[in-house]
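Peer 1: I'd like to go over a predicted model; first the sequence, then the structure.
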Amino acid sequence: MRQRAGWFWLVTGILVALFAGFMTFRTLAQATVNQALLQDVPVSQAVVAARDVPANTVLTADDLEVREMPDQFLPAGAVRDINDALDKITTVQMITGEVVQSLRLVTPDVTVATNLAFTIPAGKVVMALPPLDLMSKLGLLKAGDKVDLLVSVNVGDSASSGQLATISSLQNLTITAIVMPQIDIPQGATVSPDGSGKESGSVQALLFALDPQDALVLKYLKDSGGIIDIVLRANNSDEFARTEPVDLPYLVDKYHFQIPATQQSADTAASR
């Protein structure tokens, strides 16, 4: 009986040892395979947020760090050199470990027009728009905002005989930069929503990176005496809004009101 029990424990010990050896071999083999796979995955350096960073913050070295990451996990526009992100302003909040993207950074809009330091996207041209509308004058806009341009133009043969019409001319434009009087912003400071750190009303120009054809359209609207107003889009709004031009006949048809006789006669004469 004792001999049988001894054989049982001996066989059991051998089986346990064999199982443990098999599992150890399997684990080591899997680790070797994983290491080989990792060596085959291309990696690159990328700049990430070293801590949570609010939107509209001037980035410092304490906000950033460089890590090696697989290329397949890097988003478009990932910043590879930490110097390319220093002293830039964040347009969105960044969380710890998030890869810094160039399209979410802008240069401080506190530079004179002769020393603009932003990058123009390939195939685009930069055009300056004077801050003539109320949104611009109040300092409600900042670099990175998405906007539409509403324009009222005279559609007649001349300014005196024509009829005013309002159109949504260019949609989903991104403000590339805002030209402000030159001031100093300390590193790590959070700038005001207009990107300047100053009181509103000091905007000198809004800069847009446009397709060449859109730049020609905007120039024509300016040169023809068009009245331009800027409307702000939601940050996640990219869709194209289908709109109709608005003029006096459109308003009459929509709201069903009568035009005074003197105004109707003037409109009839203008249309001849």
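Peer 2: That came through, no problem.
Peer 1: switch to C-alpha atoms for all contacts and neighbour counts from now on
Peer 2: Noted.
Peer 1: quick check: buried residues in the strand or helix carrying Val16?
Peer 2: When elements are assigned from DSSP states H and E, Val16 belongs to helix 2-40. Neighbour counts over helix 2-40 (16 or more other Cα atoms under 10 Å) mark no residue as buried.
Peer 1: beyond that helix, next helix or strand please.
Peer 2: strand 43-49.
Peer 1: buried set for the helix or strand following that next one?
Peer 2: Moving toward the C-terminus from strand 43-49, the next helix or strand (DSSP H and E) is strand 64-70. By neighbour count on 16+ other Cα under 10 Å, the buried set for strand 64-70 is Leu64, Glu65, Val66, Met69.
Peer 1: give me the distance between the second one and Gln213.
Peer 2: Right, the one you point to is Glu65. Plainly put, Glu65 is 40 Å away from Gln213 if you go by Cα to Cα, to the nearest Å.
Peer 1: and the strand ranked longest in the chain, what does it pack against?
Peer 2: Counting residues, the longest strand found in the chain (DSSP state E) is strand 164-179. Applying 3 or more Cα pairs under 8 Å, 6 or more residues apart in numbering; DSSP states H and E, one finds that strand 164-179 contacts strand 146-154, strand 205-210.
Peer 1: so can I have a markdown table of those showing mean neighbour count and distance to Gln171?
Peer 2: As requested, those are exported to a markdown table (neighbours: other Cα atoms under 10 Å; distance: least, Cα to Cα, whole Å):
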| stretch | mean neighbour count | distance to Gln171 |
| --- | --- | --- |
| strand 146-154 | 20 | 4 |
| strand 205-210 | 21 | 11 |
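Peer 1: here's the one I want to compare it with:
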Amino acid sequence: MPRLRRPRSPVHLLRQVAAASLACLALVLALRPPPPATGAEPTSPVAVAAADLPAGTVLAPGDLAVVRLPAGVLPGGAAADAEELTGQLLAAPVRAGEPVTDVRVVGPGLWSAVPAGLVAAPVRLADLAVAGLLRAGDRVDVLAAPGDALTATGDAAAAGVLVVAEGALVVAVPAGEAPGAVADGGLLVLAVPPDTAQQLAAAGAAGSLTVTLGRP
């Protein structure tokens, strides 16, 4: 006589249904594609140096590039457009790819301090300590000598020293405006006639420059 199977209890059936449901859910979760990646951090345009630039560079369009950087790493005072910086004077050197901020350039007051008919001419002195004695508003004579003759002898005539500019107005001493402070690399910005600016550039390339101070 065949053995009769005891009917399953409702609890047992519920357990089987629950187990099957959990198995299906696990399969669905395993096959589901991964969630899309969260959006990247927003970026902002910023003007950076296109190459290593020394202090005293008058920024031209080719000196700058505009890149996009994460907003969270942008330094304060950064310019979003290279045109904002074109024509400004670097007060300190910058590395290629470094954002050019407001503290890296001589302030806009520089150009308003240049009298009509004159230009702003960067001049780098051989003796850094001399630059540290100067401040905006001083008047100086610029002396030029071949090579390091200015420090090799105390006789200006024997050293071939020439007066390149007389009574030039100091309009900026980058990174060293206060008396006694050492200017950045001996850099001065002088207001001079255009032809004198050319002579200063030639004299600085050929030899050493220094200044004597006169009354402002």
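Peer 2: Looks like it arrived, so ask away. Here the structure is a predicted model, which means the values were calculated and not measured.
Peer 1: could you get me the TM-score between them?
Peer 2: Between these two chains, after superposing, the TM-score reads 0.44 (TM-score structural alignment, normalised by the length of the second structure); 140 aligned residues with a Cα RMSD of 5.4 Å.
Peer 1: tell me the angle the longest strand of the first structure makes with strand 146-154.
Peer 2: Here strand 164-179 of the first structure runs at an angle of 140 degrees relative to strand 146-154 (axes from the mean of the first three to the mean of the last three Cα atoms, to 10 degrees).
Peer 1: mind checking the SS state of Ala120 of the second structure?
Peer 2: Assigned by DSSP: H, G, I helix; E, B strand; the rest coil, the conformation of Ala120 of the second structure is strand.
Peer 1: how near is it to Val67 of the second structure?
Peer 2: Taken as Cα to Cα, the span from Ala120 of the second structure to Val67 of the second structure is 30 Å.
Peer 1: between these two, who's got more neighbours?
Peer 2: Ala120 (24 against 15; other Cα atoms under 10 Å).
Peer 1: do I have it right that the more buried one meets Thr196?
Peer 2: No. Here Ala120 of the second structure does not reach Thr196: they are 10.6 Å apart, not a contact under Cα atoms under 8 Å.
Peer 1: check which helix or strand covers Asp141 of the second structure.
Peer 2: strand 139-146.
Peer 1: please name every helix or strand in contact with that strand.
Peer 2: Using 3+ Cα pairs under 8 Å, 6+ apart, strand 139-146 of the second structure sits against strand 162-172, helix 194-206, strand 207-214.
Peer 1: show residues contacting that strand.
Peer 2: The contact list for strand 139-146 of the second structure (Cα atoms under 8 Å, 6 or more residues apart in numbering) reads 159-170, 203-204, 206-216.
Peer 1: just the buried residues out of those residues, in ChimeraX syntax.
Peer 2: Restricted to buried positions by 16+ other Cα under 10 Å, the ChimeraX selection for the contacts of strand 139-146 of the second structure reads:
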select :159,161,164,165,166,167,168,169,170,203,204,208,209,210,211
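Peer 1: can you give me the neighbour number for Ala18 of the second structure?
Peer 2: Using other Cα under 10 Å, Ala18 of the second structure has 12 other residues around it.
Peer 1: revised request: answer the last question for Leu22 of the second structure.
Peer 2: 12.
Peer 1: tell me the SS of it?
Peer 2: helix.
Peer 1: roughly how far does it sit from Leu29 of the second structure?
Peer 2: Distance of Leu22 of the second structure to Leu29 of the second structure, computed by Cα to Cα: 10 Å.
Peer 1: ditto for His12 of the second structure
Peer 2: On the measure of Cα to Cα, His12 of the second structure and Leu29 of the second structure end up 26 Å apart.
Peer 1: what do you get for Ala120 of the second structure?
Peer 2: From Ala120 of the second structure to Leu29 of the second structure the distance is 70 Å (Cα to Cα).
Peer 1: check which helix or strand covers Leu188 of the second structure.
Peer 2: Residue-wise, Leu188 of the second structure maps onto strand 187-192 under DSSP H and E.
Peer 1: helix 194-206 and that strand, what's the angle between them?
Peer 2: 150 degrees.
Peer 1: elements contacting strand 187-192 of the second structure?
Peer 2: Helices and strands touching strand 187-192 of the second structure, by 3+ Cα pairs under 8 Å, 6+ apart, are strand 119-124, strand 162-172.
Peer 1: output these as TSV; include the columns distance to Val192 of the second structure.
Peer 2: TSV is the format used below for those (distance: least, Cα to Cα, whole Å):
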stretch	distance to Val192 of the second structure
strand 119-124	6
strand 162-172	6
